[in-house]
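make a model of this:
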Amino acid sequence: LAEPLARLGANVTGIDMSKVAIDAASAHANAANLPITYRLISAEDLAGEGAQFDLVIASEVIEHVADRVAFLTAMANLGRPDLPAIAIITTISRNIIATVLAKYAAEYLLRLAPPGAHDAAKFITPKTLRGAAKAAGIDIDDITGIRPSLLSGFALGGPPVMNYAAAGLIQPE
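You can find the predicted model right below:
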């Protein structure tokens, strides 16, 4: 997501806790001559530094964190304090279809992710995400499914059966 946003003119900071991921993303952005700042830092630590953004995206992250509310609170703390910021979260739904497809098919059959990359117990229903986000100061306004598309790989729309995107506002303090 960082590169398409940078191509659109956004000032982008990408973070990850994996040095390998940061190094790969930095090399790719540099090769494309994109001015993206990549940092090896947690959302919590970045918020602790006082960083502020108009848009905060956590794409396919929350299903890997130990404490959802703490992570979502860090996201909320990254929003600007003077006006509402937008929060976007993409994740895997918690149901049998998502578990079979996103965990077992993706990891063991298709090898799209390393075996063991996902813990199905950390998958999160839209209702649970909405409640955790609310507790953290993010008002989720819209949830929509992410589905496979032959033309573009993935498309937004439909029910949140497997992957979904949630969008909401981080209200200023």
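
every contact and neighbour count from this point should use C-alpha atoms.
OK.

Gly14 and Ile140: what is the separation?
22 Å (C-alpha to C-alpha, to the nearest Å).

neighbour count: the two, which is higher?
Ile140 (22 against 18; other C-alpha atoms under 10 Å).

wait, a strand at that one?
Yes. With DSSP: H, G, I helix; E, B strand; the rest coil as the criterion, Ile140 is part of a strand.

please, where are all the helices along the chain?
With DSSP state H as the criterion, the chain has helices at 2-7, 19-31, 43-48, 68-77, 96-98, 126-136.

of those helices, which stretch is the most buried?
Mean neighbour count, computed with mean count of other C-alpha atoms under 10 Å, is highest for helix 68-77 among these, reaching a mean of 22.

also this sequence, please, to line up against the first:
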Amino acid sequence: MPRSPNRTSVDGASVLDVGCGGGLLSRALAKRGAHVTGIDASSSAIAAAAAASSNDDVELIVGEAEHLEGREFDVVCALEVIEHVADAALFVRTLGRLAKRDVFLSTLDRTWLSWAVGVVAAEKIFGILPRGTHDWTKFLPPDEVAVMLGRAGLAVKDVAALHFVWGPLGLHRAWLGPFVPGLTPNYILHATKSNR
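Sure thing, here's the model as predicted:
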């Protein structure tokens, strides 16, 4: 599996941000010229995203990706979502159905380090996330996600570590780096339609 992040332009592209939350990624993509649709099951998250996205090209929807019948997007993003869904394979198939070209999916690897960082430190020690946000058994190694993506007609092109720095007001900074199996709690995969 390739190990370097791919730089895919979103200028002019239609992009779906699944689990958009308060719209942080949606706004960033819109500022880079994308026509963004953000969807989230939480109406309060969509309200927060709407309040912050008033000047951007962002369509916001309360709901789940499975309910976007008949729509397709050049790029589909699902960052830090798959570890919260009931059926990961169904979720990935939905992403594949919605994507014309690219899928970007990030989650936590199922390792002792991801448990220490994502559950113990983030939830129990520092309180960055509410207790019970993560179920370690739902974390997915990249190889398992790659199999699901393959079954959904997508081929993994790149995988990279996703690093976060948290500050007193929340997420301070995020960046990509080399993925190291067993030592990278969060990662991001880039997959494309197999026929491309």
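
may I have the TM-score of the superposed chains?
Once superposed, chain against chain, the TM-score is 0.89 (TM-score structural alignment, normalised by the length of the first structure); 164 aligned residues with a C-alpha RMSD of 1.7 Å.

redo the helices of the first structure as JSON lines? Include distance to Ser59 of the first structure.
Below are the helices of the first structure laid out as JSON lines (distance: least, C-alpha to C-alpha, whole Å):
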{"stretch": "helix 2-7", "distance to Ser59 of the first structure": "10"}
{"stretch": "helix 19-31", "distance to Ser59 of the first structure": "14"}
{"stretch": "helix 43-48", "distance to Ser59 of the first structure": "13"}
{"stretch": "helix 68-77", "distance to Ser59 of the first structure": "12"}
{"stretch": "helix 96-98", "distance to Ser59 of the first structure": "16"}
{"stretch": "helix 126-136", "distance to Ser59 of the first structure": "14"}
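
among those, which is nearest Arg147 of the first structure?
Proximity to Arg147 of the first structure (C-alpha to C-alpha) singles out helix 96-98 among the helices of the first structure, at 11.6 Å.

counterpart of that closest one in the second structure, which residues?
Per TM-score structural alignment, the counterpart of helix 96-98 of the first structure in the second structure is residues 112-114.

alignment lookup: Asp74 of the second structure to the first structure.
Using TM-score structural alignment, the equivalent of Asp74 of the second structure in the first structure is Asp54.

so who does its match touch?
Contact analysis of Asp54 of the first structure by C-alpha atoms under 8 Å, 6 or more residues apart in numbering lists 79-80, 84-86.

of these, which are reproduced in the second structure?
Contacts conserved in the second structure for the contacts of Asp54 of the first structure, counting by both residues aligned by TM-score structural alignment, their matches' C-alpha atoms under 8 Å: 79-80, 85-86.

which of the residues you listed sit farthest apart?
Farthest apart among these - using C-alpha to C-alpha - are Arg80 and Ile86, which lie 9.5 Å from each other.

just the residues contacting stretch 31-49 of the first structure, thanks.
Against stretch 31-49 of the first structure from outside (C-alpha under 8 Å, 6+ apart): 2-3, 6-7, 11-19, 22, 25-26, 29, 70-71, 74-75, 77-78.

swap in stretch 132-143 of the first structure?
Outside stretch 132-143 of the first structure, the residues that reach it (C-alpha under 8 Å, 6+ apart) are 68-70, 72-73, 76, 87, 126, 130, 160, 164-171.
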